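Novice: what's the 3D shape of this:
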Amino acid sequence: MTALDPVQDGSPAMNSGDAHAPGSARIFRLFGWTVLAIMTAFLINNYLTYWQNLPGVQPIYGGVANGSMSIIWSWFQLAIYAGLILWGFAYVMRSDRTLREDSARISNINAFLIRAAFFAVLIVGLVDAAISFLRVEGFLANVVGEQLAEDLGKSRFRGAYVHMPLIGLSVVIAAFTRTLGFTWLALLVVIAELMIVIGRFVFSYEQAFLADLVRFWYAALFLFASAYTLLEEGHVRVDVFYAGMSTKTKGYVNAFGSVVLGMTLCTVILFIGMGGKQNIINSPILTYEVTQAGFGLYVKYLMAGFLGVFAVTMLIQFVSYFMDAIADIRGEPGGRDHSSSAAH
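Specialist: I've put the predicted structure just below:
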């Protein structure tokens, strides 16, 4: 017998209860939580290395250190990986959760992250658009004073003292809500587009911050909703063969795709985007990069971060999807009806 097929032909009927025993699923739970532990450690070390100027783990393996701090900090950063992996191992060994229970828990954590990201782009977009409107019309100094108006024209100040507190507020709001709100975000994109059209063709009024706002929300709508779409099996898939498969075979397909295609893609995005100070995600965020339009939104650096949010949320959801697929292979009860996705 294997962990995937614990009941074989000719086995006593009493063994069927062992097929769904949480203990026999621990190897797959351990794999999933280890992936999440490594991802979390990577993100923490990315912050410590490029925002707090710690040397990173590269000096341990003969690589170039970031900054001039002692290599002791490199060992500390390496210990973060070990500590989180051990925490995942301890969690799996101490708990008797089923694969579906772990899958649901991971998916709920991911939903919280997506909610926080949604509220962040909503609130930051509205507040930054208001600031940009007041600046371009010359009202900002009258509202907040000359010095603060001048500071708000600097991307580092606006990012650190306006955007970051608003993102923190968004995390708090996400903790007390249960809706993802993508429908409302799509509606706001349409309203913003309508404002551009009416302003341009009726009032001959057009400003760069309006177009920036549409791009900001539109990018968030597609990148942040991807993980939720995966959960609901809304992504396009080739169903010529899949629709006719048994639940167990679909589980094999989904497990293979989650690991080989999904997790691999997300890992590549994270390493390419955040593997160094000048990489495509880290560089814009570190410098609070903005567009060339001086009176546009100061959110270009956040849009670079959208790619990181996409990779993280999709990786988390792929781990959840993997566990659910293994549960299908093992015949655990409580699975979803995959036949409803045949239309996709």
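
Novice: only C-alpha atoms for contact and neighbour calcs from this point on.
Specialist: Fine.

Novice: elements contacting the helix or strand residue 116 falls within?
Specialist: Element membership for residue 116 (DSSP states H and E) is helix 99-136. Helices and strands touching helix 99-136, by 3 or more Cα pairs under 8 Å, 6 or more residues apart in numbering; DSSP states H and E, are helix 140-144, helix 164-175, helix 208-231, helix 300-330.

Novice: could you give the angle of that helix to helix 300-330?
Specialist: Orientation of helix 99-136 against helix 300-330 (axes from the mean of the first three to the mean of the last three Cα atoms, to 10 degrees) gives an angle of 170 degrees.

Novice: Next, the angle helix 208-231 makes with helix 99-136.
Specialist: Here helix 99-136 points in a direction 180 degrees away from that of helix 208-231 (the same axes, to 10 degrees).

Novice: thinking residue 270 is in contact with residue 310, fair?
Specialist: No: contact criterion Cα atoms under 8 Å: residue 270 and residue 310 do not qualify, at 9.7 Å.

Novice: For the closest residue in space to residue 266 that isn't next to it in sequence, give me its contacts.
Specialist: Using Cα to Cα, 6 or more residues apart in numbering and skipping the chain neighbours, the partner closest in space to residue 266 is residue 311 (4.8 Å). Residue 311 is in contact with 266, 267, 269, 270, counting by Cα atoms under 8 Å, 6 or more residues apart in numbering.

Novice: Now restrict those residues to buried residues only.
Specialist: Among the contacts of residue 311, those scoring as buried are 266, 269, 270 (criterion: 16 or more other Cα atoms under 10 Å).

Novice: how about this one, so we can line them up?
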Amino acid sequence: MTQPLFDAAAIEQAATPHLVLDTVRDALIAHAHGRTTVPPPLHLQFPDADGDCHVKAGWVTGAPDFIVKIATGFYRNPKAGLPTNHGLVCVVSARTGQVQAILDDQGLLTAWRTAAAGALITHAMARPSATTLAVFGTGEQARLQVEWLARLRRIGTVLVHGRSQDKAGALCEEFNAHGQHARPASAEEAAGADMIITTTPASAPVLEAAHVRDGAHVTGIGTDMPHKNELPPALFARAALIATDDHQQCVDHGDFGRAVLDGKVTSTSDTPVGLLLEKPVERPDDAITLADLTGVGALDAALASAVLRALTSTSTAMVSTPRQFKES
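Specialist: Coordinates of the predicted model:
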């Protein structure tokens, strides 16, 4: 029996920004209302290679398919001329259990759903007048967070903070070449921006809570495994509104969970991200708001299903013919 295997080029053509943003938003809302099935993720670490892997699964209630996804991050890869992230998505029928397709996306859908989720919640929770954006990190996700947020709101200045000044400078040059006004910044200066997005695999906080100004919004997306930590517990204590993409995951291995363990907030201090995407967020202009995103398998399921539908539609099928693989 053969099943289609689609490569990253075909997937990139099918996964339009409009499709990704709408699908991720709807999936976050469905998850907030309990209309999903998401088992705990499986985590693997490879310390000698500075790498990690997580395996996630998810299903949106009533959807024809569920997914199992493998996503890896090997952080020394760029030195060897290889991408940091890789992965694939297996789409399986929720009615028969048969494999429908393999999306050999090389981590593309994970990167884009992460960028879309970060952009959506940052736009929803930040002050309407907020224009200065700081990103902590200099990799692919730092670039994507700026690009996808710019689809939703005007960004005045982009501040980039990274461990490598050369990488921070190079990323700023890339932003400037695409019409953004960007420059490298110290951790303290970046923490003073209107909007802050952390996109690192750090194991210790990348900013200090005291440096975040009143009225700022902070989105952390890098803490997707137990050994990672980007945001200090003290920052959660200052926040008037805390949002999580998955309560249990964020308690188990998110920055929110660290704040709970540290006694800065209670385990019931968070609001599901999806609820904040349904209607305008009410926030005082001087309040600090915070989102902790650990990555939800239901988003992968919804996006993979939407992309597969696009790939197998008549118009897309004429552009790209999938390779085939045999089930063993």
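
Novice: what TM-score do we get after superposing?
Specialist: In this superposition the chains share a TM-score of 0.28, using TM-score structural alignment, normalised by the length of the second structure; 150 aligned residues with a Cα RMSD of 6.6 Å.

Novice: still on that earlier bit, from the buried ones among the contacts of residue 311 of the first structure, which is closest to residue 26 of the first structure?
Specialist: Residue 26 of the first structure lies nearest to residue 266 out of those, by Cα to Cα, at 23.9 Å.

Novice: related to what we said a few turns ago, compare the helices and strands packed on helix 99-136 of the first structure and report which one is nearest to residue 93 of the first structure.
Specialist: helix 300-330 (16.2 Å).

Novice: gap between the two ends of stretch 134-146 of the second structure?
Specialist: 9 Å (Cα to Cα, to the nearest Å).

Novice: buried stuff in whatever helix or strand residue 26 of the first structure lives in?
Specialist: Assigned by DSSP H and E, residue 26 of the first structure falls within helix 26-50. When neighbours are counted by 16+ other Cα under 10 Å, the buried residues of helix 26-50 of the first structure are found to be 26, 28-42, 45-50.

Novice: mind listing what's buried in the next helix or strand after it?
Specialist: With elements assigned by DSSP H and E, the helix or strand that comes after helix 26-50 of the first structure is helix 72-94. Of the residues in helix 72-94 of the first structure, 73, 74, 75, 77, 78, 80, 81, 84, 85, 88, 89, 92 count as buried by neighbour count, 16+ other Cα under 10 Å.

Novice: If you count residues, where's the longest helix of the second structure?
Specialist: helix 108-125 (DSSP state H).

Novice: So which elements touch it?
Specialist: Partner elements for helix 108-125 of the second structure (3+ Cα pairs under 8 Å, 6+ apart): helix 17-32, helix 140-149, strand 217-220, helix 273-278, strand 289-292, helix 297-311.

Novice: closest one to residue 2 of the second structure among the ones you listed?
Specialist: Going by Cα to Cα, the one of those nearest residue 2 of the second structure is helix 297-311, 16.1 Å.

Novice: ok, residue 192 of the first structure - contacts?
Specialist: Per Cα under 8 Å, 6+ apart, neighbours of residue 192 of the first structure: 210, 213, 214.

Novice: Distance check, the first one against residue 158 of the first structure.
Specialist: Between residue 210 of the first structure and residue 158 of the first structure the distance, using Cα to Cα, works out to 18 Å.

Novice: can you check the second one too?
Specialist: From residue 213 of the first structure across to residue 158 of the first structure, the span is 16 Å (Cα to Cα).

Novice: just the last one next, same as before
Specialist: Residue 214 of the first structure sits at a distance of 20 Å from residue 158 of the first structure (criterion: Cα to Cα).

Novice: do the same with residue 147 of the first structure
Specialist: With Cα to Cα as the criterion, residue 147 of the first structure and residue 158 of the first structure are 13 Å apart.

Novice: between the two, who's got more neighbours?
Specialist: Under the neighbour definition other Cα atoms under 10 Å, residue 147 of the first structure and residue 158 were set side by side, and residue 158 has more, 18 against 9.

Novice: Wait, the more buried one touches residue 151, no?
Specialist: Yes: with contact defined as Cα under 8 Å, residue 158 of the first structure counts as touching residue 151 (7.4 Å).
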